[in-house]
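Asks: Model the structure of this input:
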Amino acid sequence: MNILKNNSYYFMKLITVCELIILLMSRDIKTRYNGNLLNYMM
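Replies: From the prediction side, this is the model:
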């Protein structure tokens, strides 16, 4: 049970880090290409 709790906690931290990276990347893309690349990807 303890191992499961640690795994879920690690997983949640991983998701949070991924979300932060995606946010930073999307902001960087917007400033660099004025959202053209982002619109193309969507």
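
Asks: all contacts plus neighbour counts: C-alpha atoms, from now on.
Replies: Noted.

Asks: which strands and helices sit next to the lengthiest helix in the chain?
Replies: Secondary structure assigned by DSSP state H gives helix 2-33 as the longest helix of the chain. Counting contacts by 3 or more CA pairs under 8 Å, 6 or more residues apart in numbering; DSSP states H and E, helix 2-33 packs against helix 36-41.

Asks: please give me the structure for this one as well, since I'd like to look at both together:
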Amino acid sequence: MKSESSHMLSRNFSRIDVAVISSLILVLAGVKAMILVKVIGVP
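Replies: Here you go, the predicted model:
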């Protein structure tokens, strides 16, 4: 039972990791865009 539950946890964690990584990439892209806009001076 313990091994099964831990296996399920690891599966869920891997899915969560993928979501977190994708969201982090989106956030970083947004920050880069904001910095570029500030540097270039686009209104």
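
Asks: Can you give me the TM-score here?
Replies: Superposed pair, TM-score by TM-score structural alignment, normalised by the length of structure 1: 0.75. Supporting alignment: 34 aligned residues with a CA RMSD of 0.6 Å.

Asks: related to what we said a few turns ago, so the longest helix of structure 1 corresponds to what in structure 2?
Replies: When structure 2 is aligned by TM-score structural alignment, the counterpart of helix 2-33 of structure 1 is residues 8-39.

Asks: so how far does the matching stretch sit from its counterpart in structure 1?
Replies: Stretch 8-39 of structure 2, aligned to structure 1 and superposed, deviates on average by 0.4 Å (mean CA distance after the TM-score superposition for structure 1).

Asks: from the middle of its chain, how far away would that stretch be?
Replies: For stretch 8-39 of structure 2, the separation from the chain centroid amounts to 2 Å (computed by CA atoms, centre = their mean, to the nearest Å).

Asks: same question, stretch 29-41 of structure 2
Replies: Distance, stretch centre to chain centre, for stretch 29-41 of structure 2: 19 Å (CA atoms, centre = their mean).

Asks: now stretch 19-37 of structure 1
Replies: For stretch 19-37 of structure 1, the distance from its own C-alpha centre to the chain's C-alpha centre is 11 Å (CA atoms, centre = their mean).
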